[in-house]
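# coordinates only, no sequence provided:
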């Protein structure tokens, strides 16, 4: 039974930097800046060609991304708060703006620019997203503490 989790560790997005990425219309990453790679824990070459949802945190309600896709497919700019998952299982919060990139008036790809989120806002959004996931998906985030002797018994049963 796993008892150590990097998922509880937050990486802070530097206040003086923006996270930038671009995707094709199917959501596959075509470009990331160095800040994106560093904050997400990936190397740029590990991200290029992968679906952008490789960094989707399981705490994010599906409805947020449904709304994002609905908005950008209409050509509108989507903006909102997103909790992303790092390669090591940790997380980071961003305020994202996603828009269509056009060349000579023709849509060619999507661009996302993300910036840091204040701790108080992240807490507010985590509580909202926990509520949405419970209502929409019937899933609740739980942290459980058990006595070590019960944990040792569970580990032995797994072996």
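Yep, that arrived. Note that the coordinates shown come from a computational prediction; the quantities given were computed from them, not determined experimentally. Residues are numbered from 1 along each chain as shown.

# only C-alpha atoms for contact and neighbour calcs from this point on.
OK.

# tell me which residues in stretch 93-103 are buried?
Using 16 or more other CA atoms under 10 Å as the test for burial, stretch 93-103 gives 93, 94, 95, 96, 97, 98, 99, 100, 101.

# so residue 78 touches residue 97, yeah?
Yes. Taking CA atoms under 8 Å as the definition, residue 78 is a contact partner of residue 97 at 5.6 Å.

# ok, back up a step: in CSV: the buried residues of stretch 93-103, plus distance to residue 21 and secondary structure.
CSV is the format used below for these (distance: CA to CA, whole Å; DSSP: H, G, I helix; E, B strand; the rest coil):
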residue, distance to residue 21, secondary structure
93, 15, strand
94, 13, strand
95, 14, strand
96, 11, strand
97, 11, strand
98, 9, strand
99, 11, strand
100, 12, strand
101, 12, strand
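
# and which of those is nearest residue 119?
Of all these, residue 93 has the smallest distance to residue 119: 8.9 Å, by CA to CA.

# secondary structure element holding the closest residue in space to the closest one that isn't next to it in sequence?
Closest residue to residue 93 apart from its sequence neighbours, by CA to CA, 6 or more residues apart in numbering: residue 83 at 4.5 Å. Element membership for residue 83, per DSSP states H and E: strand 78-85.

# included below, for side-by-side comparison, is a second structure:
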């Protein structure tokens, strides 16, 4: 499935009472998506199932945050993160995501479960957007994507270290 990378600059919103839910396999391919997810992203269930969750990746989302997410999940830990996603038509929406590993009866990780809620707008505007712009500027300052991601991750780790907190403590204090 080809991705439409045109951005409209239009933000979509959802109700505080709604929870956007999706599940993926170990490779990040969508295995389940609820009605709220389908409604806000603009893809049908048929279009989403089997596709990489990154189909909704917004270019303003720093790659180093996804790297941190994957590291955390693969270490069998949950993570909370503010994420901006891209809709099928190029609109975008912000979420406060809670992502956890899904396990089978023997305790083996078989996929991931994400529940997304309406984020605190003041935090998005005053903390997250400025931080993500800073991380993206660092990523984009390098010709090589991997080097840019590595540099922005070092920047994020440095910011957290300077505050004397882990990412989990940072997310919990927002």
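On my side now, so go ahead. Since the model is a prediction, treat every value here as computed from it, not as a measurement.

# how near is the residue nearest to residue 93 of the first structure to residue 156 of the first structure?
Using CA to CA, to the nearest Å, residue 83 of the first structure is found at 35 Å from residue 156 of the first structure.

# what range in the first structure matches the top helix by length along the second structure?
Ranked by number of residues, the top helix in the second structure under DSSP state H is helix 145-163. Here helix 145-163 of the second structure fails to align to any part of the first structure, judged by TM-score structural alignment.

# just checking, residue 79 of the second structure touches residue 70?
No. Counting by CA under 8 Å, residue 79 of the second structure does not reach residue 70; the two are 9.3 Å apart.

# of these two, which one has the most company?
residue 79 (21 against 16; other CA atoms under 10 Å).

# returning to what we had before: looking at the buried residues of stretch 93-103 of the first structure, spot the one nearest residue 87 of the first structure.
Comparing those against residue 87 of the first structure with CA to CA picks out residue 93 as the nearest, at 14.4 Å.

# how long is stretch 105-125 of the first structure end to end?
End-to-end distance of stretch 105-125 of the first structure (CA to CA): 36 Å.

# may I see the buried residues of it?
Applying a neighbour-count criterion of 16+ other CA under 10 Å, one finds 109, 110, 111, 112, 113, 114, 115, 116, 117, 122, 125 buried in stretch 105-125 of the first structure.

# cool, and stretch 58-77 of the first structure?
59, 60, 61, 68, 69, 71, 72, 77.

# name the nearest of those residues relative to residue 17 of the first structure.
Nearest to residue 17 of the first structure among these, counting by CA to CA, is residue 77 at 20.8 Å.

# pretty sure the closest one contacts residue 100?
Yes. Taking contacts as CA under 8 Å, residue 77 of the first structure lies within contact range of residue 100: 7.5 Å.

# so which strand or helix has the residue lying closest to residue 97 of the second structure once chain neighbours are set aside?
Setting aside the residues directly before and after it, residue 97 of the second structure is nearest to residue 116 in space (CA to CA, 6+ apart), at 4.3 Å. Using DSSP H and E, residue 116 of the second structure sits within strand 109-117.

# the first structure: matching residues for that strand?
Counting by TM-score structural alignment, strand 109-117 of the second structure lines up with residues 107-115 of the first structure.

# relative to the second structure, what is the average displacement of the matching stretch?
Stretch 107-115 of the first structure, aligned to the second structure and superposed, deviates on average by 0.8 Å (mean CA distance after the TM-score superposition for the first structure).

# residues in contact with the residue positioned nearest the centre of the second structure?
Centroid-nearest residue in the second structure, with CA atoms, centre = their mean: residue 83, separated by 4.2 Å. By CA atoms under 8 Å, 6 or more residues apart in numbering, residue 83 of the second structure lies in contact with 61, 94, 95, 96, 97.
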